[in-house]
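**Student:** What would the 3D arrangement of this be:
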Amino acid sequence: MKKESCGLFGIYGHKDAARMTYFGLYALQHRGQESAGIVTFDGQKTFEHKGMGLVPDVFQENDLKKLLGHIAIGHVRYSTTGASQLRNAQPFLVHFKDLQIAIGHNGNLINTWELRQELENEGIIFQTTMDSEVIVHLLAKYLNGNSLENALAKALNKIKGAYSLLLLVNNKLIALRDPFGFRPLSIGKMGSSYVFASETCAFDLLEAEYIRCIRPGEMIVIENDRMSSFQFAEPEKPAPCVFELIYFARPDSIIFDKPVYLARKKMGEILAQESPIEADFVMPFPDSGVYAAIGYAQESKLPFEMAMIRNHYVGRTFIQPSQDMRDFGVRVKLNPVASMIKNKKIIIVEDSIVRGTTIRTRVKKLRELGAREIHMRVSCPPIRYPCFFGIDFSSKGELIASSQRIDEIARFIGLDSLHYLTIEGLKKSIEWQDNFCMACFNEEYPLKPGQKCGKFCIEW
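**Tutor:** Model prediction:
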């Protein structure tokens, strides 16, 4: 299935910064289940701890006690570039002259190879295979004769792609988003402390106040308890990733200043308007389709049923390394309520179809239990084109809708009918203002390889 982006959390000015970051990452665990890490600063030196696995497995009480300091940044990762190895876990920490630099990155750069070759030709040695390390080496390159902020802006002017970043550099905490604003990053306050997070659900857990989303091309610097905001690059036409609203974000979050729950429910409502059908009930495949299914059921005045039960102690199916294991994970993770299925006409609402193999297994099970008709409604348009900005469906060959018609997909999955939300319906559901990236649906990439990303526009 779909691979995640990553999750970022940062805090400035809290006596227990590591513990607060731990809880923040816990709230963002859905964004990355591969590795987790925290770096702190106590005014003199940095401390770090990271490891492979889930947040509560990586951090024990003794680990948090060793992470001293009042500033911290944390990261949960699902790799989009770079292998799944401990050396690629973030935050990535380096020491350069008198600076201790830690960086956490959510997104994906599209000119990493060119920049890496350029830097290696200059004698730079890389420690990891992830694109985020390129940013650190570029920063170090421009630090000679420049302030930290100015060097960072110059470095960012060289890279292309999606990046929301948190940097801890000695006593400074820096947060920024790329000029297109592909990936989310918000700022909040918890008492006198500043907090940053990929999603506002992390603020809710800590009872922090949500202030706003960081603007595209904006750099926020916090030092000596003071916050400064600068436009490090001219903002491009905004292109936040619409898949954050469709799938990635937790439904209790606010993403790009939009409530996720209401957006998904609206997708289901419009889906029901576009493709109504008589049935006994509407059901989701938990958990991703739940909120669109609620909207579909309410709009169509049909019962909403949870006719598949999720085992919450099983990891997401796409983490499995082979298709055989993925299919097994489907059976372990979701189990249908047999008494609800036999002789019923069922509408299944799903958020998306990538390969179709996981859904096919689930539908086959419903058929075996005696479902009379199975109709599927999908709360996004067909995914036909790869994403280069932090979602790991990077080749058309992985995408069933890139090579098959909708009726062919329906036959492959085993459905009586299949309807995807139209692009017009999706725009309506998110109150479209011509400012979302929908390239995976329409191939209209905001940024293509070889295109310059932003213009350097500030001097410190």
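**Student:** make it CA atoms for all contacts and neighbour counts henceforth
**Tutor:** OK.
**Student:** Run a quick neighbour tally on Ile68.
**Tutor:** Small correction: residue 68 is Leu, not Ile. Neighbourhood size, Leu68 [other CA atoms under 10 Å]: 22.
**Student:** Give me the nearest residue to it, chain neighbours excluded.
**Tutor:** Of all residues not flanking Leu68 in the chain, Asp42 sits nearest, at 5.7 Å (CA to CA, 6 or more residues apart in numbering).
**Student:** who's in contact with the one you found?
**Tutor:** By CA atoms under 8 Å, 6 or more residues apart in numbering, the contact list for Asp42 reads Leu68, Gly69, His70, Ile71.
**Student:** just checking, the last one touches Lys45?
**Tutor:** No. The criterion here is CA atoms under 8 Å, and Ile71 misses it with Lys45 at 11.0 Å.
**Student:** for comparison, sequence B:
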Amino acid sequence: MCGINGVLLADSSASASAELYEGLGLLQHRGQDAAGIITCGNKGRLYQCKGNGMVRDVFEPRQLVELQGALGVGHVRYPTAGTSSNAEAQPFYVNSPYGIVFAHNGNLTNSTDLRDFLDHEAHRHVNTDSDSELLLNIFADHLNKTGKFRVNEEDIFKALEGVYAQCKGGYACVGMIAGFGLIGFRDPNGIRPLIYGERATAHGTDYMLASESVVLDALGFTNFIDVKPGEAVILTKNGVKKRQCRSNEPFTPDIFEYVYFARPDSIMDGISVYKARLAMGEALAKAVLKELGSNHDIDVVIPVPDTSRCSALQASYKLNILYREGFVKNRYIGRTFIMPGQQQRKKSVRRKLNAMNMEFAGKNVLLVDDSIVRGTTSYEIIQMAREAGAKKVYFASCAPPVRFPNVYGIDMPTRQELVAHNRTASQVAEEIGADRVIYQAIEDLVESVRSLNLDIKQFDISVFNGCYITGDIDEAYLNHLEGLRNDNSKEARQAPAGEVIGLHNSLHA
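**Tutor:** Below is the predicted model:
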């Protein structure tokens, strides 16, 4: 999972870098591995700054000033393919044709075929293991076929139609063509999110594309419009042009965006993430009563901060049980789910959270979390609750059992590393040390989100049921993916200690 944004300012003397920097900070929850910005100056020259680390660590005020131009693209990275090396920090850039910049959120499922095509037929050099660079080069190859000195909107739409024909998987992309404008497009199933908006100024209209609406809202943009599945938009100083490049595919946004990844103050595909999580909490309360009965012995409901707070609050209201904040979070520790490596995740749990004894001592506690994935975090949290004096610890998950890897841009571990894979709820409870584990039912989760936008008929729930909407996922693919994603493989691929961490220079288009 990554965060992407792009901005086009009407005032050609203004700086896009500050807007992109602020936007990436608001998207930091979507990726903490690396961050990058590339801007385009008035003469078509590109300027970049990118590297490993958090947004605040990669960019310094001096560097932001040097990122010239009123047009630019930004990215925060959470690796799902390749390595965590600096070379794979985005956005990516190719000089030919025209100077193209790409930022990508998602994962391509036919990357092996695309790499073979680029090598043997298109004869385009790919420098990294990232599928994002593959997607960029596929687009560049199609655009190059125009043979024109300068391209127009029709050329770009035609090239993107070629991209849709070749690339499979879940993806949302923001691109920039030097001296021309921004492009944004979304996979045919709308698995990954993308939205754009505008802002009126004295010089004209500014435009911004982003993964989540919170970015546009915070930076003063209005008239938010979700990019439709299979749709491409082109933003220039002349306005917005859009085209449906691929249709007839089922619209299936990833439900895990609403469960965990997105900020609660975002609205995605017309659905308030906050309201969706409240609805999840209400449904979860019913699941608790079904599992434990109305004569349960729960004394207090405590959320695992931060994502589950909305759901835990609504569950406590429906259960008529006291809600308390039992864990204090160190906000300077990243999200453990998206940290590379099991050992790092395990160590970070106790550094991130501290249990308050007064809320646990002598009580039967219902802990509410958004999901249980590896079980590492859940186990440590339950142990902390017991060490703080809890008599019983019930653990409720807003998501159903996660039993299958995500192939569309979320780095779920291998099936063997998923604690619920081939285990019942009682076996999971034993594994993570809980007195009882209570899962949300799939149909209740889907209805919690779908009830807020009835136009969406289904969601991508492949992590729960193993049904992959693109229809191209088989056992061989899963085995290959798991070979790349298991923690031992990741650790072996980590960059050497002496690698350069930052990159800041100018590029010529």
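**Student:** so who does Ile423 of the first structure touch?
**Tutor:** Cys380, Pro381, Phe441.
**Student:** Equivalent analysis for Leu399 of the first structure, please.
**Tutor:** Val354, Arg355, Ile383, Arg384, Tyr385, Pro386, Phe393.
**Student:** Gln451 of the first structure: neighbouring residues, count only.
**Tutor:** Residues within reach of Gln451 of the first structure, counting by other CA under 10 Å, total 11.
**Student:** quick one: the nearest residue to it once chain neighbours are set aside from Arg384 of the first structure, how far?
**Tutor:** Nearest non-adjacent residue to Gln451 of the first structure, counting by CA to CA, 6+ apart: Lys160, 8.0 Å away. Distance of Lys160 of the first structure to Arg384 of the first structure, given as CA to CA, to the nearest Å: 23 Å.
**Student:** secondary structure class for whichever residue in the second structure pairs up with Pro251 of the first structure?
**Tutor:** Matched across to the second structure, Pro251 of the first structure falls on Pro264, judged by TM-score structural alignment. Judged by DSSP: H, G, I helix; E, B strand; the rest coil, the three-state class of Pro264 of the second structure is coil.
**Student:** and what of Phe196 of the first structure?
**Tutor:** Under three-state DSSP, Phe196 of the first structure comes out as strand.
**Student:** thought it was touching Arg177?
**Tutor:** No. Shown here, Phe196 of the first structure and Arg177 do not form a contact pair, counting by CA under 8 Å, at 11.9 Å.
**Student:** Now do the shared contacts for these two.
**Tutor:** Joint contacts of Phe196 of the first structure and Arg177 (CA under 8 Å, 6+ apart) are Leu185.
**Student:** Tell me which entries of the contacts of Ile423 of the first structure lie within helices.
**Tutor:** Counted as lying in helices by DSSP state H, out of the contacts of Ile423 of the first structure, are Phe441.
**Student:** among the contacts of Ile423 of the first structure, which ones are buried?
**Tutor:** Buried by 16 or more other CA atoms under 10 Å: Cys380, Pro381, Phe441, out of these.
**Student:** Can you give me the neighbour number for Ser192 of the first structure?
**Tutor:** Count around Ser192 of the first structure with other CA under 10 Å applied: 10.
**Student:** cool, and Arg226 of the first structure?
**Tutor:** Counted with other CA under 10 Å, residues neighbouring Arg226 of the first structure total 8.
**Student:** repeat for the one 5 residues further on
**Tutor:** The burial count assigned to Gln231 of the first structure is 18, neighbours taken as other CA under 10 Å.
**Student:** per the alignment, it corresponds to what in the second structure?
**Tutor:** By TM-score structural alignment, Gln231 of the first structure lines up with Gln244 in the second structure.
**Student:** In space, what's closest to the aligned residue in the second structure for Lys333 of the first structure - neighbours in sequence excluded?
**Tutor:** Per TM-score structural alignment, the equivalent position to Lys333 of the first structure in the second structure is Lys352. Nearest residue to Lys352 of the second structure, sequence neighbours excluded (CA to CA, 6+ apart): Asn330, at 4.9 Å.
**Student:** Any idea how many residues pack against that neighbour?
**Tutor:** Asn330 of the second structure: 12 surrounding residues under other CA under 10 Å.
**Student:** what's the answer for Ser198 of the first structure, then?
**Tutor:** If you count neighbours by other CA under 10 Å, Ser198 of the first structure ends up with 30.
**Student:** tell me the contacts of the alignment partner in the second structure of it?
**Tutor:** In the second structure, the residue paired with Ser198 of the first structure according to TM-score structural alignment is Ser211. The contact partners of Ser211 of the second structure, by CA under 8 Å, 6+ apart, come to Gly3, Ile4, Asn5, Leu27, Pro193, Leu194, Ile195.
**Student:** Could you find the closest non-adjacent residue to Ser211 of the second structure?
**Tutor:** Leu194 (4.7 Å).
**Student:** And for Ser15 of the second structure?
**Tutor:** Ala70 (4.9 Å).
**Student:** and the one you found, how many neighbours?
**Tutor:** By other CA under 10 Å, 22 other residues sit near Ala70 of the second structure.
**Student:** residues in contact with it?
**Tutor:** When the contact criterion is CA under 8 Å, 6+ apart, the partners of Ala70 of the second structure are 7-17, 39-42.
**Student:** Give me the buried entries from those residues.
**Tutor:** Counted by 16+ other CA under 10 Å, those give Val7, Leu8, Leu9, Ala10, Asp11, Ser15, Ala16, Ser17, Thr39, Cys40, Gly41 as buried.
**Student:** does the second one really touch Ile183, like I thought?
**Tutor:** Pointing back at Leu8 of the second structure there. No. Under the criterion of CA under 8 Å, Leu8 of the second structure makes no contact with Ile183, lying 10.5 Å away.
**Student:** what residues are shared contacts of the two?
**Tutor:** Between them, Leu8 of the second structure and Ile183 share these contacting residues under CA under 8 Å, 6+ apart: Leu235.
**Student:** returning to what we had before: for Ile71 and Lys45 of the first structure, indicate the residue with more neighbours.
**Tutor:** With neighbours defined as other CA under 10 Å, Ile71 of the first structure and Lys45 compare such that Ile71 has more, 30 against 13.
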